[in-house]
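Engineer: Give me the fold of what follows.
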Amino acid sequence: MAASNMLSCAELDSFIRSITHCRPDLKPYLEIQLGEIKILQAIFEQDKEFMIDNVCLEKAKNYMYKNSFEEPPLLEYFIKLIINNLLLEIQVHLPKFYPIELPDVFVRCNQFARNQQIRMNHDLRSFLFSLETGTVCVYGCILWINHNIGNYSKRDEKTIMYQFIEEKLFSRYWIYSYHIFSKEKKREIICLAKKYNITGFCLPGKPGIICGEGSDNDCFEWWQKIKSMTWKKILCKKIDQIRYDANSNKSLRKFGNFTEITFSCQKNNKSNENRMNMGKFYYYLLEHGCAYIFKDYFRIDRL
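Structural biologist: Below is the predicted model:
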């Protein structure tokens, strides 16, 4: 969009909303999700190795096959495996439009030191981001874990921590929540950002948007703390990663600190009370050199 032809915030807000109201049909994505779950249930023993909330699963099936009008909750399940005498728990959260959107896959192993677990999940996440968009990948993640678990169990914590620091990886996490209204959560997000030296912003409302940037290790731990809070829906939409020279004085940060921002519409009625002015938000991102992320957040094909 040329600078001379830029729309006002109000015009852009109206334009964006006209596009985002045309949501893609959920059913094709849900059909893929349910098909993958059926395969996993055939591979792994029910309730012992593979665990899923059957109420949520039935709601998804009713929406898909019985024309229920109630949109189902996001699907989440756990897989427990023993590999190389290590007990692993793999937690999987599927976003609404998986496999177009990447799943959130996290591995826990009580036999690992903290930094071994951090390193393994860091590499698993890098594997996910290396896949072609639209890949059905949960079983692929399990195969990756099976093939690579020895790389982490054979090294001690000091070696892993040293190699992790030496990589010098800068990250920027783009997080999407169904909504952020809780004052306690907003305070905690800001406190955690200070603790982990994270810069960026938190945009409360519906939806809630969070951006955090810093060292990859700090961002990863910050995100794990945020994710562990109680949410109706929260997921990491995108991660920007940049390798950098430790001796460089050039800052990779696009934000000077971590702040709470607001871009509310005029409150003409109750339905607009917590609605974000997306035009103002877009120009805020533009000012900070991050306008590219808007399409990832709101699935807009043109802007």
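
Engineer: Could you use CA atoms for every contact and neighbour count after this?
Structural biologist: Fine.

Engineer: Please report the distance of His76 from Cys56.
Structural biologist: One thing to correct before we go on: residue 76 is Glu, not His. Going from Glu76 to Cys56 by Cα to Cα, to the nearest Å gives 9 Å.

Engineer: Ok, Leu192 next?
Structural biologist: From Leu192 to Cys56 the distance is 31 Å (Cα to Cα).

Engineer: again, but for Asn110
Structural biologist: 28 Å.

Engineer: What count of nearby residues applies to the closest residue to Leu169 other than its chain neighbours?
Structural biologist: Nearest residue to Leu169 in three dimensions, chain neighbours excluded: Arg243, at 4.6 Å (Cα to Cα, 6 or more residues apart in numbering). Counted with other Cα atoms under 10 Å, the neighbours of Arg243 add up to 11.

Engineer: Also this sequence, please, to line up against the first:
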Amino acid sequence: MDADQPTLQLDQLSERELYVQCITKQLEEVDLLSSIYCTPGEMHILDASVISDFNDFLKTPTAVPTNVLKAHLDYIITVSVLHGKSKEKVDIRIELPNLYPLLENAIVTIFSTLLGKAKEQHLKREIEKYINTMDKSECYVFQVVSWLQDELNDLITRDASEFELKKQVTADENESALECERLWIYSHHIKSKKKRQEIQRVARNMDLSGFSRPGKPGIICVEGLRAHTQEFWRVIKAMHWQHITICKSELWQGKLEQRRRFDGFKEQLFCDDLDNEEGVMNMALFIKYLETHKSGYMKKELFGLE
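Structural biologist: The predicted structure follows:
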């Protein structure tokens, strides 16, 4: 078959036909995986109602995908890996965008205390590389999970120092070559505890400073090496959002530490009642925080306030 043919066929599909193909493939795959990982505790679908929603969508010819499909398949497969003379459980989280596998990639994350930060980041990069080699005309979660089991068995036995990233520059050499960025991200809301935890985990793992404001609206600011801020954005935007966008990007060369405005990465509520995470944002507190961190101009960028 000509290499351009699959793309040509996708271009000829209507939006609904494209979603139907992807959702059908996902349902077939989850049935297959359920039969393979059938021992209690091996596979857990985080929101089983998504399966019903998918089936309802397929049975309703007039249903508009973007109106009906409000969630995506999200499940955990637990595998055993060797650790010394014993076997340990490792959770592999699979998040499938609605247009997986034809147009969007699966998001695969490992949760294990056996890895550590350096190995976790290395494995994340390797997962992405492996997924990019997959044939996207068919589902491939089982292939990824099987490959991961082999990778994990090898990775756990190796020294963490093998995977620590080399510093891009020394303290007094080529500092001006550093590309840095401060990203301001605006979301309709940030309420999910899972998202809030992931935002903090990813920011800290990538040595980003800044803050996130949960609630409605949701606001995130991260600053650090541009390669890291862009990776943060790639990871975060892949989550399921009602609306999320980059409000402003500030770029500069060199002198990262001297130009950081925030000390580490923290979650900030900006509420009068700090015990109420659903509380309304106190705009005065937020603006004061911005001004304290030399960012008062962002009140106009974010809210149109002079």
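
Engineer: Report the TM-score for the pair.
Structural biologist: The TM-score (TM-score structural alignment, normalised by the length of the first structure) is 0.52; 218 aligned residues with a Cα RMSD of 5.3 Å.

Engineer: show me what contacts the residue nearest to Leu169 of the first structure?
Structural biologist: Taking Cα atoms under 8 Å, 6 or more residues apart in numbering, we find Arg243 of the first structure in contact with 167-170.

Engineer: do that again at 10 Å, thanks
Structural biologist: 167-171, 216 (Cα atoms under 10 Å, 6 or more residues apart in numbering).

Engineer: Quickly check those residues for the two that are furthest apart.
Structural biologist: Glu167 and Ser171 (12.0 Å; Cα to Cα).

Engineer: Spell out which residues are contacts of both of these two.
Structural biologist: With Cα under 10 Å, 6+ apart as the test, Glu167 of the first structure and Ser171 both reach 216, 243.

Engineer: that older thread, ok, so of the contacts of Arg243 of the first structure, who is nearest Leu88 of the first structure?
Structural biologist: Using Cα to Cα, those come closest to Leu88 of the first structure at Asp216, 23.6 Å.

Engineer: For the stretch 51-200 of the first structure, which segments are assigned as strands?
Structural biologist: 76-83, 86-93, 104-108, 169-177, 199-203 (DSSP state E, counting those that start in this stretch).

Engineer: oh, I was asking about the stretch 201-303 of the first structure
Structural biologist: 208-215, 234-243, 258-260.

Engineer: Let me have those in JSON lines, extended by distance to Gln117 of the first structure.
Structural biologist: Output for these, formatted as JSON lines (distance: least, Cα to Cα, whole Å):
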{"stretch": "strand 208-215", "distance to Gln117 of the first structure": "17"}
{"stretch": "strand 234-243", "distance to Gln117 of the first structure": "19"}
{"stretch": "strand 258-260", "distance to Gln117 of the first structure": "27"}
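
Engineer: Any idea which of the ones you listed gets closest to Arg187 of the first structure?
Structural biologist: Using Cα to Cα, the strands of the stretch 201-303 of the first structure put strand 258-260 closest to Arg187 of the first structure, at 9.4 Å.

Engineer: and the closest one, what does it pack onto?
Structural biologist: helix 183-195, strand 199-203, strand 208-215 (3 or more Cα pairs under 10 Å, 6 or more residues apart in numbering; DSSP states H and E).

Engineer: got a list of contacts for that strand?
Structural biologist: So strand 258-260 of the first structure is contacted by 186-187, 189-191, 193-194, 197-204, 210-213 (Cα under 10 Å, 6+ apart).
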